[in-house]
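Colleague: Following is a predicted model, sequence given first.
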Amino acid sequence: MRVPSDDVVQIRHADAAGEPTVVTVSCTDKTGLGCDLCRVVLLFGLSVVKGDMSTDGRWCYIVLWVVPQRGRYIVLWVVPQRGRPVPWDLLKNRLVELCPVAAPFGFDSAYLAAAGLQDAAPPAPRLFLIKLCCFDRMGLLHDVTRVLCELELTIRRVKVSTTPDGSVLDLFFITDTRELLHTKNRREEAQDKLESVLGDSLTCCEIDPAGEDMSSTLQAWASLTPSVMDQMFNTDLIAEQSISTKGDLISVTMDNSLSSVHTLIQIQCGDHKGLLYDIMRTVKDCNIQISYGRFYASQNGRCEVDLFAVQLDGKKILDQQRQRALCCRLRMELLRPLRVVLVNRGPDTELLVANPVEVSGKGRPLVFYDITLALKNLQKRVFLAEIGRHVVEDREWEVYRLHFAEEHELPSSLRRKIVDGVTSMLMGWD
């Protein structure tokens, strides 16, 4: 099978400390490519401070000026310590893997696709189960999550339980970005890393393929109550609660007068971690194609975005109802891209975080990492945890549920501190 040349991705490093690194992608276009590239940039702990993109529908040219996220000095594939460099070669490899292969000279890619001659979509990655038995301690769940991120093991589902005597059983359903976990060497590498971090507290570490019976258990989890659903997904309530917060100054407008063939979408808003990814995944899920776009984040925390867009049929967005729906969707995704609530569940306190899932089935990366890091910083022990998928009004969400075993109800000030701490970590406001 043909592979794309690494020439499609070029990385030019900054001339001086503090200046952005320039990532240039020039390749055959495909639907959602901008979203996929922004997801990987976010995964590597980088923020886009400026961006330009253009396409004629066949070939695209994308330039991103990136800097390490504030407070996150390195990407998560290495131990997080101040001064560690970003692994640019690995980033380049991951970006190259996303780029389609150009059709041979004299052939049209659309013709090849219609004839079934293009490279087939890659098969779904194999699912594995990591079973950990250990003694509980502060920050345990985050430390395990960090190791899995370092190893490029993607967490698909989690079930964590703690017994009264302090023993912990962690079940991580994962896939391997390198697709090597079926080999003995790769499994031993993962086990050695986990043992080095958990030390004597680890009593059992097993890595096995997840059978169909195990995979079916991923869907067997408690449903969300109507009150919780209302808190997390009622857009009117969310907008009302968000007044006078960091995300309230959001402007999304459309203009059909400046171009004869494109609709101009203009966005002005406050910056947050993964902002460009949130915009690109939203237009992708709404079946909008970007012909030309530019993005700029100023030092005062404000961002400006211009997108010249068309519908899938190549026409301007003229329908007023569709314009309003798209503007409302973009405002909500920028106002609250992730939903964070703290509720009572019997005698326990439960933290719920909802992460929107793209139509492709992928979601924002490192959400569980950020949640567990925030809780570790807040000195909160996690008694139970699980990750599952939930469909709300035809949209799929990945919902993270974490229980704190409290002997008494948390005061309102501490509850607000937990919600604000987790939200700030997810949004890059910490």
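Modeller: On my side now, so go ahead. Numbering: from 1, shown residues only.

Colleague: contacts and neighbour counts: CA atoms only from here.
Modeller: Fine.

Colleague: Would you map the helices across the stretch 251-400 of the chain?
Modeller: All helices of the stretch 251-400 of the chain, identified by DSSP state H, counting those that start in this stretch, fall at 275-285, 320-335, 367-377.

Colleague: Compare those helices and give me the one nearest Arg58.
Modeller: Of all the helices of the stretch 251-400 of the chain, the one in closest proximity to Arg58, counting by C-alpha to C-alpha, is helix 275-285 (16.8 Å).

Colleague: could you say what helices and strands that closest one packs with?
Modeller: helix 33-43, helix 320-335 (3 or more C-alpha pairs under 8 Å, 6 or more residues apart in numbering; DSSP states H and E).

Colleague: Put this next to the previous one:
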Amino acid sequence: MEGQGDNTFLEVDRDEEVVQVEAHVSGDSADVSISCSDATGLGCDIARVIFNFGLTVYNGDFSTDGRWCFVMLHVRPCFGSPPCAKNWNLLKKHLLRFCSSEKTLKSSAGPIGHKKFILQIQFQDQIGTLHNIIHCLWEADLVVHKANISTSPDNKGMDMFYVSDNLDKLPKQSRINQIEEMLAKRIHSDLKVTCIAYPYSRLSKNASPRLLTGTKDCKDSRSSLPMMRTLSNRERNGSRRSSVSSQEGFDILPRFNVAEIFQSLKVNADNLVSPTQTVIHIECPDRKGLLYDLFRITKDIGLQISYSKISLDMKLCRADLFVHEAEHHQKLTDEMIEFVCAEIKHAITSSIPVKVQNRHDAGSSTAVLQTEVVALAPVDSGFRGRPRVLYDLTATLNQLGVSIFHAEMYAVELSGDGREQDKRYQEVHRFVIQDSNGKSIGSNGDLEVIENELYSRLIGSGAGPRESSKPQFANLLNLLDYGIL
């Protein structure tokens, strides 16, 4: 790993550590080493934590002997990452939740399912408040599974977050008070926080089509798109992948044309290197969440990774994955290779479609024009939403000086053949936005700028706004070009 000669050790007793985080003298990067019990999907859980902290992996090695997993990563914050990205002790704490030692493995009673609660926050709204709340909830170790954000005509915010508590302290009043104090320090407004348990009956019945995302780790979950069954289904009905339900109106969302951005994308397989493993070679420009998406899709389709090596050089990511089909422990056939390569390409290039558009509110007798932002994100095998989407969306809108009048976050079921094991889900983020005068965004050029900036922040690979399409209102003049992260 690069730079290992100039490290300041955060942990002294290395022999007993399952997770070690060694910060470099500058404090701007760190080496992460993990030695723990292995499970299919553990790589996705680890990559998820790294991504959730706003970190990029510059070099990485994952290996397993079938029972024990060994991981070495060199990480640095992405551009625009929150200050907590370099809180290395907090990073270690989060990684330890997924990584079991020999001792904890023997004493473990199985995965813990966190209860869900409705956290209601009332406050005086202003531009940027929602983003500050999202940041506070993350710092408080809460996971948002669904959200409904609204603003009254007198500018009062009434936000409802459906959350689980990683510390398992809700609904204790002391925990609610702690969250309220953290929020008050950041948003500088009179506020009130209340918390009630989310009815278990509603979780089990799934009465609403707008679902809560889950809490299960990938290592404790079944693959959501197992390769053998998917290939069998494709032969039966000719369908590769379910589309988003048209009743939600998402079929109008275009996939971004990323052919130019990812023109150097290469994904191929080699069955000659190893007698028991298929080697998948991947080469593409780096972007935010790339490692997470690679490990997420391998878990989704039922691949087990025996060894992987990741390197980042001049914004070009190279990855070699030694894999086999997890259920039958076999090398990949030609048909499997075609399927795997297609799924990996899809995961790299099509993670988050986003659209900004003006539309008439069908529920209004005066057909008021409103500006709507819709972003879609994949749900992993543990039914968890993609990290940082809500954070990045609100951060970008805040930086652009755009106010959020209404927002929702929830999961929806994708259309399929009706069988429970073949159901697919996606996370939806909807925003109704306004300019600083409380009006919709009227200019097509302004809509394009906002869309480009949102996509650039989410994926880290946008082309950035063109000079000719800069908005006319003042708060949008100082735009950020995020580039490829």
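Modeller: Looks like it came in fine. Source: prediction; values computed, not measured.

Colleague: export the helices of the stretch 251-400 of the first structure to a markdown table and tack on distance to Ile130 of the first structure?
Modeller: What follows is the helices of the stretch 251-400 of the first structure, written out as a markdown table (distance: least, C-alpha to C-alpha, whole Å):
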| stretch | distance to Ile130 of the first structure |
| --- | --- |
| helix 275-285 | 30 |
| helix 320-335 | 33 |
| helix 367-377 | 16 |
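
Colleague: Met229 of the first structure is nearest to which of these?
Modeller: Nearest to Met229 of the first structure among those is helix 320-335; the distance by C-alpha to C-alpha comes to 16.2 Å.

Colleague: that older thread, right, and the helices of the stretch 251-400 of the first structure - which one's nearest Glu304 of the first structure?
Modeller: When the helices of the stretch 251-400 of the first structure are compared by C-alpha to C-alpha, helix 275-285 sits nearest Glu304 of the first structure, at 10.5 Å.

Colleague: Which part of the second structure matches the closest one?
Modeller: Using TM-score structural alignment, helix 275-285 of the first structure lines up with residues 290-300 of the second structure.

Colleague: So which bits of the matching stretch are buried?
Modeller: When neighbours are counted by 16 or more other C-alpha atoms under 10 Å, the buried residues of stretch 290-300 of the second structure are found to be Leu290, Leu291, Tyr292, Asp293, Leu294, Phe295, Arg296, Ile297, Thr298, Lys299, Asp300.

Colleague: Check the mean deviation of that stretch from the first structure.
Modeller: For stretch 290-300 of the second structure, the mean distance from the matching residues in the first structure following superposition reads 0.6 Å, by mean C-alpha distance after the TM-score superposition for the first structure.

Colleague: Ok, which of the helices of the stretch 251-400 of the first structure comes nearest Cys149 of the first structure?
Modeller: Evaluated with C-alpha to C-alpha, the helices of the stretch 251-400 of the first structure place helix 367-377 nearest to Cys149 of the first structure, the distance being 8.2 Å.

Colleague: Output the contacting helices and strands for the closest one.
Modeller: For helix 367-377 of the first structure, the helices and strands in contact under the criterion 3+ C-alpha pairs under 8 Å, 6+ apart are helix 140-150, helix 412-427.

Colleague: Ile348 of the second structure maps to what in the first structure?
Modeller: Structural alignment places Ile348 of the second structure opposite Leu334 in the first structure (criterion: TM-score structural alignment).

Colleague: Out of the helices of the stretch 251-400 of the first structure, which is closest to Cys204 of the first structure?
Modeller: Among those, the nearest to Cys204 of the first structure by C-alpha to C-alpha is helix 367-377 (21.8 Å).

Colleague: which bit of the second structure covers the closest one?
Modeller: Aligned by TM-score structural alignment, helix 367-377 of the first structure corresponds to residues 389-399 of the second structure.

Colleague: Show me what counts as buried in the matching stretch.
Modeller: Burial within stretch 389-399 of the second structure, assessed by neighbour count using 16+ other C-alpha under 10 Å, is assigned to Val389, Leu390, Tyr391, Asp392, Leu393, Thr394, Ala395, Thr396, Leu397, Asn398, Gln399.
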